[in-house]
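Participant: Have a look at this fold, sequence not included:
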């Protein structure tokens, strides 16, 4: 499994044109994976170290069948985030947001990687648009027409995870990149974000999620 995962990561990174030696700021807590029974408790921000940390944790805990996303507020690089998410899906793992847990932005993308997905009471699931700076100007996702190739990386990912393309366009409109929209139970159902037939729980309220 280790060799297969490393090959998958290498090929994916090569296709995306990534540089594994890029320098990242250290003012956040990087993603950690802590074993607990047959799951890994996941906390922190997704960066270029997350994939290696994940593979180490899986190799040391081969009985793991899920990731419990306790607190994953986002990522610092969308490319690495989607590579990690695709590796999680390729391994057939489920994803769980525990009671009071929080995922947002790239953390929500990681949640959608689960072959089965479970959400608990008072969980917070945040989405927003993306942007980047170019020559001193902030470029918004909504500055590009819907047929622009810049959207395709995300649309392919959601399609491959079994999530309708409408979810991506919804995230762009839900909140600007500097803000966050906390999803409601009806939205989880609309976009097929939770698997199984269990009744959907009540999610965390905005004022609660904003404080996490």
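Facilitator: Structure's in. What do you need? Keep in mind that what you see is a predicted model, and the values were worked out from it rather than measured.
Participant: all contacts plus neighbour counts: C-alpha atoms, from now on.
Facilitator: Will do.
Participant: what's the longest strand in the protein?
Facilitator: strand 66-72 (DSSP state E).
Participant: Quick one: residues in contact with that strand.
Facilitator: Among residues not part of strand 66-72, those counted as contacts by C-alpha atoms under 8 Å, 6 or more residues apart in numbering are 31, 38-46, 93-98, 100-104, 106-107, 111, 114.
Participant: buried subset of these?
Facilitator: 31, 39-46, 93-98, 100-104, 106-107, 111, 114 (16 or more other C-alpha atoms under 10 Å).
Participant: Buried by neighbour count: which residues of the longest helix seen in the chain qualify?
Facilitator: Longest among the helix segments of the chain by residue count, using DSSP state H, is helix 2-16. Residues of helix 2-16 classed as buried: 5, 8-9, 12-13 (neighbour count, 16+ other C-alpha under 10 Å).
Participant: Out of these, flag the one nearest to residue 136.
Facilitator: Distance to residue 136, by C-alpha to C-alpha, is smallest for residue 13 among the buried residues of helix 2-16, at 27.7 Å.
Participant: do you know how far the closest one is from residue 119?
Facilitator: Relative to residue 119, residue 13 is positioned 30 Å away (C-alpha to C-alpha, to the nearest Å).
Participant: then this one, side by side with the first:
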């Protein structure tokens, strides 16, 4: 008897797109790994392709979605719902109204355990988290995201506010997700691993392990891992801003009738 998901689709076939993406990521990383090793041995820098990306203050249009990633300098062009001022370097949880809380700031090492404890101890317990973050620690974002999903907490983004880099992993963890069409969600390549003194050949293993964890996590959260094609092709000093139709396509938001 064929094992099927709730939709009646054979489970093996359902997983094939994920397997293809994982294989593509592996091939991509092996190629990058070879270039890194060559650069490590010969003191070379990887080339960059195409013109420099414009700043975040420039409007984003289909096919023109890569922007320089300087969150300390640039904000999306859309007028935000409120001026948050200078965001903190670590995540801050602030009650706004009843069971609605804001979760804002950079994602630092240790934030997952610290914020999970705060969420579980809050009275009243958060039911909705309004997110705004330039990103940070991927591992902490994944761990905190799993707490958000386990607690059945919804996530939200308001007009003109942003969620970049590792922040979308918190966003997709929401039991439900409410994203303003004028909010800005962006992805790019991540740094993985802690030891910068190892040769690049060893760093490749960290990259592959980290990307596998991210792909598994996205699949757990019901997000199409093909969104990673944009992340993998965008360097860490740039951000790829997802359009509303892409947020729908990859499962961040429900399809509109």
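Facilitator: Now that the structure is in, tell me what you want to look at. What you see is a predicted model, and the numbers here were worked out from it, not measured in a lab.
Participant: Could you identify the helix or strand that succeeds the longest strand of the first structure?
Facilitator: Scanning forward in sequence from strand 66-72 of the first structure by DSSP states H and E, the next helix or strand is helix 78-90.
Participant: Report the mean deviation for that next one after fitting onto the second structure.
Facilitator: With mean C-alpha distance after the TM-score superposition for the first structure, helix 78-90 of the first structure departs from the second structure by a mean of 0.9 Å once superposed.
Participant: What are the contacting residues of that helix?
Facilitator: Outside of helix 78-90 of the first structure, the residues within contact range by C-alpha under 8 Å, 6+ apart are 5, 8-9, 12-13, 16, 18, 46-48, 50-51, 75, 106, 109-110, 113-115, 157.
Participant: at 6 Å what do you get?
Facilitator: Residues from elsewhere that reach helix 78-90 of the first structure, judged by C-alpha atoms under 6 Å, 6 or more residues apart in numbering: 48, 51, 110, 113-114.
Participant: and it, which residues are buried?
Facilitator: Neighbour-count burial for helix 78-90 of the first structure, with 16+ other C-alpha under 10 Å as criterion, is recorded at 78-89.
Participant: That one corresponds to what range in the second structure?
Facilitator: Per the alignment by TM-score structural alignment, helix 78-90 of the first structure matches residues 138-150 in the second structure.
Participant: Quick one: distance of the matching stretch to the chain centre.
Facilitator: Relative to its chain's centre, stretch 138-150 of the second structure lies at 11 Å (C-alpha atoms, centre = their mean, to the nearest Å).
Participant: now stretch 91-102 of the first structure
Facilitator: 11 Å.
Participant: measure it end to end?
Facilitator: End-to-end distance (C-alpha to C-alpha), stretch 91-102 of the first structure: 23 Å.
Participant: The residue nearest to residue 152 of the second structure when sequence neighbours are not counted in helix, strand or coil?
Facilitator: Among residues not flanking residue 152 of the second structure along the chain, residue 175 sits closest, at 5.3 Å (C-alpha to C-alpha, 6 or more residues apart in numbering). Recorded secondary structure, residue 175 of the second structure: coil (DSSP: H, G, I helix; E, B strand; the rest coil).
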